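> sequence? don't have it. structure:
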């Protein structure tokens, strides 16, 4: 039985890697792999049902809180989307010449909640497995990324981004693609360092991944992900730099310097960053119809909506408050009117304006318990704490739970980090069945 359960754990890890890498090309394949991993993990829990309660009771306090917070956040997303989705069923919003069905927006929140609720068996199944000690894990993830790069190089970057099949597979949300690149890079960096048997390959592939990460994330022209990637690379290099041999340090410095200079020159990143400053200046000079101006208008409109209805709102109801404020106080900002139906580019304001104070509290509980779990008790990994901090920074400038693909990948990464759990005795008893 123990050998069978161990094979289930390995199969779950491989399926989660498929979900993580497959999301770069086809989100449907990623979701199928995720569902299959959940089914196998549920089978693992079913076979060890009597020991699951003991596992939960003996697990550290912040592990319990983190798992409960995931259920609470996911359950709130599910219940809110079902209740208000039924109330506003068939409601269509007219923005300019376009008409939008609210049911499609509610379905996004529904699948985000579903991804979180069903992820619990993954955490139980993988806790303490120490997957980073298996070289096959890093090889599998690296191969997936390199295959993707070959596809892009063969098709050509422009053709891959603009082809109709790409739009059909990935939809029209470029931010999700950028964040998927970011998640892949984090996993390769975080878990690759533990593969001691492939130290030489690991150091070389780390540089390659850094190059690919800079190029392909910056190609998306997404400022929030650009900031996250820069912060992560600074933190990762700063943490691992002192332990590297001198020749590896020089190689890292040279490689990163060439990548930064090349991206600044060829991909016009500097102009993108400067445009942010000019858009802010334009907003305060009475010209709000820009990307940053739209954000300011939506944030102020969200505060107005929260004050008008602080407990909870449907999407249509919130849009009424937002539209009322923007039309009267923000020069009828077109950039805000077109985007704020879906989200307001701030997850905390989204949670408050849609689900009320309870939505904000459970989300903060999720992030804070994960950070404390990693830092205070050193249960999982310091990398996980920094990953959560970056997600919290991202939520200041964009919305997260409107993108079910990102929520699913967040659950995948969190479950893989759980494999670094320190209490291997509990995991051993789950696998061996010793009582």
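Right, received. Where do you want to start? Quantities reported herein were computed from a predicted structural model and do not represent experimental measurements.
> For the rest of this, base every contact and every neighbour count on C-alpha atoms.
Noted.
> now the helices: where do they sit in the stretch 1-150 of the chain?
Residue ranges of the helices in the stretch 1-150 of the chain, as given by DSSP state H, counting those that start in this stretch, are 2-22, 27-47, 49-58, 61-87, 102-117, 120-126, 135-155.
> Tell me which of the ones you listed is the most buried.
helix 120-126 (a mean of 24; mean count of other CA atoms under 10 Å).
> Quick one: closest of the helices of the stretch 1-150 of the chain to residue 390.
Across the helices of the stretch 1-150 of the chain, the minimum distance to residue 390, taken as CA to CA, is reached by helix 61-87, at 17.3 Å.
> Check which helices and strands the closest one sits against.
If you count contacts as 3 or more CA pairs under 8 Å, 6 or more residues apart in numbering; DSSP states H and E, helix 61-87 packs onto helix 102-117, helix 347-375.
> okay, the angle between that helix and helix 102-117?
Angle, helix 61-87 to helix 102-117, by axes from the mean of the first three to the mean of the last three CA atoms, to 10 degrees: 160 degrees.
> and here's the other structure:
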């Protein structure tokens, strides 16, 4: 029986890893492996019911709570005369978070089973293969004239955020093997990932990608390796200047133009619409601090933007989301959604800091930072990717195996 339990755990861990690596290649296959891993994890929890402990804090709890808040909000406020809209992104997001929390709980509760395999090497090879496949996919799209590469997704922004986080994990895994060959590959991976991030045309990722990698590098090594840093900066600079004319300069001009137009009261641009959405979203929270339905948010926003036409571009995107994780939660689920999201961010980061778990910490950093300009916990591919990644990273270090 013990052998069956350990094999089931290794299977769930492996399926979760495959799901993560397929996120940028095939979203349909990503979903298949993700849900199979969840169903097997639930089976594992039933089999291991005498072993699991519920009293001690687990990083799955804030994930499940966040999902439950979304589900309760949906059941209480989204019922209309003709019933519920079961195609709601909030409903689907809530279900994915609750189920994903079960996967994270199983993986973290029984992580001692990982000691029977060389999981670090397996992770390195699996993630490395996924990174290489996603990068090749991006270059293939760019060569064939795709203006903003999306890889296997339908939005370049989501692709950029997921790819950036995925490549940061790959760089960490190379660092953790502590040899010259891996350090060299890590430097090349940093430069390559920066190029692909530029090809996505996503400004937040372009600006923050190298910065997050730099902070992660200093946090991991506890010092700055001058020669290695200079080499990576030189390679990144060459990549930057080679792509400057076709990719970087147009983005700089676009940003300057959009900020100027917004200051003149015209928000019908990508950046201007975001500024307007954030303003209107905060106004919605002030109007309904305990939460409101999407219909109520639409009606209030319509009234507010009619009186303040400089924010009118908000109405084009309102029924999708407000391009900020926190503001989106506050504008619909009110203070309860905001607090649940805050606990999700802070508690998992605290566990990562306490256990010196670098990959978990920087997975959360990416989720938080990129959540300032998008709503990742409503996107199917992003939820599946980040929750599976939290589960996998949450078990890569047990308290007895802390980094030195």
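On my side now, so go ahead. Note that the coordinates shown come from a computational prediction; the quantities given were computed from them, not determined experimentally.
> follow-up on the earlier one: could you export the helices and strands packed on helix 61-87 of the first structure as TSV, including distance to residue 267 of the first structure?
As requested, those are exported to TSV (distance: least, CA to CA, whole Å):
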stretch	distance to residue 267 of the first structure
helix 102-117	32
helix 347-375	29
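> do you know which of the ones you listed lies nearest residue 280 of the first structure?
helix 347-375 (19.9 Å).
> got the buried residues for the closest one?
Using 16 or more other CA atoms under 10 Å as the test for burial, helix 347-375 of the first structure gives 347-360, 362-375.
> got it, and stretch 240-259 of the first structure?
Neighbour-count burial for stretch 240-259 of the first structure, with 16+ other CA under 10 Å as criterion, is recorded at 249, 252, 256, 259.
> Give me the subset of those residues lying in helices.
Residues of these located in helices (DSSP state H): 249, 252, 256, 259.
> so the third one makes contact with residue 211?
Same thing as residue 256 of the first structure. Yes: in terms of CA atoms under 8 Å, residue 256 of the first structure counts as a neighbour of residue 211; the distance is 7.4 Å.
> Distance of residue 136 of the first structure relative to residue 38 of the first structure?
Residue 136 of the first structure sits 21 Å away from residue 38 of the first structure, taking CA to CA, to the nearest Å as the criterion.
> same question, residue 112 of the first structure
Distance from residue 112 of the first structure to residue 38 of the first structure, by CA to CA: 15 Å.
> what do you get for residue 117 of the first structure?
Residue 117 of the first structure sits 11 Å away from residue 38 of the first structure when distances are taken as CA to CA.
> which residue in the first structure lines up with residue 193 of the second structure?
Superposed on the first structure with TM-score structural alignment, residue 193 of the second structure falls opposite residue 213.
> What strand or helix carries that match?
With secondary structure defined by DSSP states H and E, residue 213 of the first structure is part of helix 199-219.
> Any chance you could list what contacts that helix?
178, 181-182, 185, 188-189, 192-193, 195, 225-226, 229, 248, 252, 255-256, 259-260, 263, 267, 269 (CA atoms under 8 Å, 6 or more residues apart in numbering).
> just the buried members of those?
Buried subset of these (neighbour count, 16+ other CA under 10 Å): 178, 181-182, 185, 188-189, 192-193, 195, 225-226, 229, 252, 256, 259, 263, 269.
> how about CSV for the helices of the stretch 1-150 of the first structure, with distance to residue 300 of the first structure added?
Formatted as CSV, these follow (distance: least, CA to CA, whole Å):
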stretch, distance to residue 300 of the first structure
helix 2-22, 36
helix 27-47, 34
helix 49-58, 43
helix 61-87, 23
helix 102-117, 22
helix 120-126, 36
helix 135-155, 40
